[in-house]
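Novice: Here is my input, please return the structure:
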Amino acid sequence: MPAHVLILGGTTEARRLADDLAARPGVRVTTSLAGRVARPGAVAGEVRIGGFGGAQGLADWLRTHDVDALVDATHPFAETITANAARAAAATGVPAVVLRRPGWRRAPGDQWYDVPSLAGAAEALPGLGRRVFLSTGRLGLAAFAHLADLHFVVRSVDPPGPPLPPDTELVLARGPFTVADETRLLRAHRIEVLVTKDSGGEATAAKLTAARDLGLPVVVVRRPPLPRGVTAVPDAAGVLHRLGLGPA
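Specialist: A predicted model of the protein is given here:
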């Protein structure tokens, strides 16, 4: 049984996993947060804030703190962190598990336009609508900064930094949001097209239902691939199984 588990967190699934592990006798759990949100929600167990300094820094931390298992439960688009975690685990021999909620699936009535990147989303937008709900997080908005002819509504927990599109309206709010919430926002701002990353899960899926109900096109940025040789489990139960822990 692992005695010290390090969770690379920041997602709802990471928080739930920390709750489960922290409640187990003999298991020490530490969750590492990147520090990009000013007021993160409460997390069970120990918490550290900030980066490790790349794969080597993470490997050093695993050794120094006697970590017995590493769980990468970061956002599906945290490509660099996932790559560093895989390298650190290989260098130290610490067992590692990647926790990734499944991606979204189309439903009847969806008008989705799949793109491989934020740059691809920016390229697709001019032909789809002028008033854009940009729901991709506050990082990466620079990809849309050159689109001066479009009006963007950007929702974020904390204010984003520059560069931003010239015509940007900021909505500061923390989810989760219901379908009714998202429908009101889309209608109030007269949104014509939604842009989102394929984060997956139920916590942020309401905007997709609202867009479908309103007949709006959705530009979906697909996830980056996992590092070669790395596979993911879809839920906390899969992580617990990999760690040799049964139900609480």
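
Novice: use CA for all of it now, contacts and neighbours both
Specialist: Noted.

Novice: the strands in this structure, which residues?
Specialist: 4-8, 28-33, 46-49, 69-72, 96-99, 111-115, 131-135, 151-156, 168-172, 193-197, 217-221, 232-233 (DSSP state E).

Novice: Single out the most deeply packed of these.
Specialist: strand 96-99 (a mean of 25; mean count of other Cα atoms under 10 Å).

Novice: Which strands or helices does that one pack on?
Specialist: Under the contact criterion of 3 or more Cα pairs under 8 Å, 6 or more residues apart in numbering; DSSP states H and E, strand 96-99 touches strand 69-72, strand 232-233, helix 236-242.

Novice: Same list (these) but as TSV, adding distance to A211.
Specialist: Shown next, in TSV, are the helices and strands packed on strand 96-99 (distance: least, Cα to Cα, whole Å):
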stretch	distance to A211
strand 69-72	31
strand 232-233	29
helix 236-242	30
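
Novice: which residues touch the spatially most central residue of the chain?
Specialist: Nearest to the geometric centre of the chain sits H75, at 2.9 Å (Cα atoms, centre = their mean). Contacts here follow Cα atoms under 8 Å, 6 or more residues apart in numbering; on that basis H75 touches G10, T11, R100, S199.

Novice: now with 7 Å?
Specialist: Counting by Cα atoms under 7 Å, 6 or more residues apart in numbering, H75 touches T11.

Novice: Could you do the one 5 residues further on as well?
Specialist: The contact partners of T80, taken as Cα under 7 Å, 6+ apart, number zero.

Novice: again, but for the one 4 residues further on
Specialist: With contacts taken as Cα under 7 Å, 6+ apart, N84 has the following neighbours: G54, A55.

Novice: what's the distance between it and D19?
Specialist: 25 Å (Cα to Cα, to the nearest Å).

Novice: Ok, G45 next?
Specialist: For G45, the distance to D19 - Cα to Cα - is 8 Å.

Novice: swap in G10?
Specialist: The value you get for G10 to D19, if Cα to Cα is used, is 13 Å.

Novice: again with A203
Specialist: The value you get for A203 to D19, if Cα to Cα is used, is 18 Å.

Novice: How about T80?
Specialist: Going from T80 to D19 by Cα to Cα gives 26 Å.

Novice: Okay, angle between the longest helix that the chain contains and strand 4-8 too, please.
Specialist: Longest helix in the chain, counting residues (DSSP state H): helix 79-92. With axes from the mean of the first three to the mean of the last three Cα atoms, to 10 degrees defining the directions, helix 79-92 sits at 150 degrees from strand 4-8.

Novice: Would you indicate which residues of helix 79-92 are buried?
Specialist: Buried positions in helix 79-92, judged by neighbour count with 16 or more other Cα atoms under 10 Å: I81, T82, A83, N84, A85, A86, R87, A88, A89.

Novice: run this one through as well so I can compare:
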Amino acid sequence: MSGAGGARVVLVLGGTSDGRALAALLHPLPGIHVVSSLAGRTSAPVLPVGETRVGGFGGVRGLVGWLRERAPAAVVDATHPFAARISAHAVAACAEAGVPLLRLQRPGWTAVPGDRWHRVDSADEAARVLPALARRVFLTTGRLETAPYAHLDDLWFLLRSVEPPTGELPRACEVLLARGPFTVGDEIALLRDRRIDAIVTKDSGGALTAAKLTAARELGLPVVLIRRPEVTAPERVTDAAAAARWVEGLAVGA
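Specialist: The predicted structure is shown next:
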């Protein structure tokens, strides 16, 4: 099924700044109808331009059904680097439906002189290393992954997320609701005000939330950085402009 005016549909699995940037690049292109799909985990998401759908597909089978119904020319997976499940579903569904798939994933952060990073593979591992590093922790891993820290009764946590956390919380915890981007100055002031002595975060990459890493470097604080899960995709790019060129190339070759 085509989009409006017979345009070729491109499905963008989004919910990220990269997905919104790609939608903005694709939307004005002649012959392309972009559909952005958001997981629906936040109640007031920042919406991209173009057609938007909110909510999951119902696993691989549901996504295959959508692909066969709408017959998109391509799918671009621009989900969060830690959204491993939907990325795996996209690989399986696109292979079954015969739809070209591109993974758009910004690079992870790179340490520079002065950084005191402790890389770990999971939230559970982060919780294990924290007691040797700090007593007051800035936790910026999102509202869904608080349970691994709930048993650390000797530590105090500042948890920042866009929406209230839904899981088990540490006994000593302050919740700060805020949406980035954040400036380095603001992050330094926050860390000093709460007397933070370590940060826990995911290696999301990008500039939107990187200010806390610069602030930690300037204050000499350790950062526990959770590595990204491995995501296998047939093709991969690191920015929205390259993804848009890939889509245009498919359209030209059609």
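
Novice: where does the TM-score land?
Specialist: TM-score of the superposed chains, computed with TM-score structural alignment, normalised by the length of structure 1, equals 0.95; 244 aligned residues with a Cα RMSD of 1.3 Å.

Novice: between the helices and strands packed on strand 96-99 of structure 1, which gets nearest to A107 of structure 1?
Specialist: Relative to A107 of structure 1, the nearest member of these by Cα to Cα is strand 232-233, separated by 23.4 Å.

Novice: Now tell me what touches that closest one from outside.
Specialist: V97, V98, L99, R100, V239.

Novice: how about the fourth one, what's its match in structure 2?
Specialist: Under the alignment defined by TM-score structural alignment, R100 of structure 1 is paired with Q105 of structure 2.

Novice: which non-adjacent residue is nearest its match?
Specialist: T238 (5.0 Å; Cα to Cα, 6 or more residues apart in numbering).

Novice: Can you find the partner of that neighbour in structure 1?
Specialist: Aligned partner of T238 of structure 2 by TM-score structural alignment: P234.

Novice: So what's the residue count around that match?
Specialist: Using other Cα atoms under 10 Å, P234 of structure 1 has 15 other residues around it.

Novice: what sits against it?
Specialist: When contacts are counted by Cα under 7 Å, 6+ apart, P234 of structure 1 is found next to L99, R100, R101, P102.

Novice: Kindly indicate the member of the residues you listed with the most neighbours.
Specialist: L99 (28 neighbours).

Novice: Could I get the contacting residues of it?
Specialist: Going by Cα under 7 Å, 6+ apart, L99 of structure 1 touches V71, D72, A73, A232, V233, P234, D235, V239.

Novice: Just give me the closest of these to P40 of structure 1.
Specialist: The closest of those, once distances to P40 of structure 1 are taken by Cα to Cα, is A73, at 15.4 Å.

Novice: Tell me if I'm right that the closest one and L8 touch.
Specialist: Yes. Taking Cα atoms under 7 Å as the definition, A73 of structure 1 is a contact partner of L8 at 5.5 Å.

Novice: The longest helix of structure 1 vs structure 2, mean deviation?
Specialist: Aligned to structure 2 and superposed, helix 79-92 of structure 1 gives a mean residue distance of 0.4 Å (mean Cα distance after the TM-score superposition for structure 1).

Novice: starting at the chain centroid, how far to that helix?
Specialist: On the basis of Cα atoms, centre = their mean, to the nearest Å, helix 79-92 of structure 1 sits 17 Å off its chain's mean C-alpha point.

Novice: Give me the neighbour count for the equivalent of A143 of structure 1 over in structure 2.
Specialist: Under the alignment (TM-score structural alignment), A143 of structure 1 maps onto P148 of structure 2. By the measure other Cα under 10 Å, the count of residues near P148 of structure 2 is 18.

Novice: residues in contact with P148 of structure 2?
Specialist: Contacts for P148 of structure 2 (Cα under 7 Å, 6+ apart) come out as A123, D124, A127.

Novice: if I look at it, how far off is A126 of structure 2?
Specialist: For P148 of structure 2, the distance to A126 of structure 2 equals 8 Å [Cα to Cα].

Novice: D203 of structure 2 too?
Specialist: 13 Å.

Novice: Please apply the same query to A243 of structure 2.
Specialist: Counting by Cα to Cα, the separation of A243 of structure 2 from A126 of structure 2 is 33 Å.

Novice: Give me the more crowded residue out of those two.
Specialist: More neighbours surround A243 than the other of A243 of structure 2 and A126, with 25 against 20 (other Cα under 10 Å).

Novice: Could you pull up the contacting residues of the more buried one?
Specialist: The contact partners of A243 of structure 2, taken as Cα under 7 Å, 6+ apart, are L104, V237.

Novice: Burial check on the equivalent of V37 of structure 1 over in structure 2, number of neighbours?
Specialist: Using TM-score structural alignment as the criterion, V37 of structure 1 maps onto T42 of structure 2. By other Cα under 10 Å, the residues close to T42 of structure 2 number 12.

Novice: quick one: the closest residue to T42 of structure 2 other than its chain neighbours from R179 of structure 2, how far?
Specialist: Residue nearest to T42 of structure 2 in three dimensions, not counting chain neighbours: E163, with 7.0 Å by Cα to Cα, 6+ apart. Separation of E163 of structure 2 from R179 of structure 2 (Cα to Cα): 9 Å.

Novice: Which of these two has more residues huddled nearby?
Specialist: Shown here are E163 of structure 2 and R179; by other Cα under 10 Å, E163 has more neighbours (18 against 12).

Novice: The more buried one matches what in structure 1?
Specialist: Match for E163 of structure 2 (TM-score structural alignment): D158.

Novice: same check, this time on I196 of structure 2
Specialist: Using TM-score structural alignment, the partner of I196 of structure 2 in structure 1 is I191.

Novice: In contact with that match, which residues are there?
Specialist: Counted by Cα under 7 Å, 6+ apart, I191 of structure 1 has contacts R131, V132, F133.

Novice: 10 Å instead?
Specialist: Neighbouring residues of I191 of structure 1 by Cα atoms under 10 Å, 6 or more residues apart in numbering: 129-134, 151-153, 183, 185, 211, 214, 216.

Novice: Same question for L11 of structure 2.
Specialist: By Cα under 10 Å, 6+ apart, the neighbours of L11 of structure 2 are 23, 33-37, 51-52, 67, 70-77, 101.
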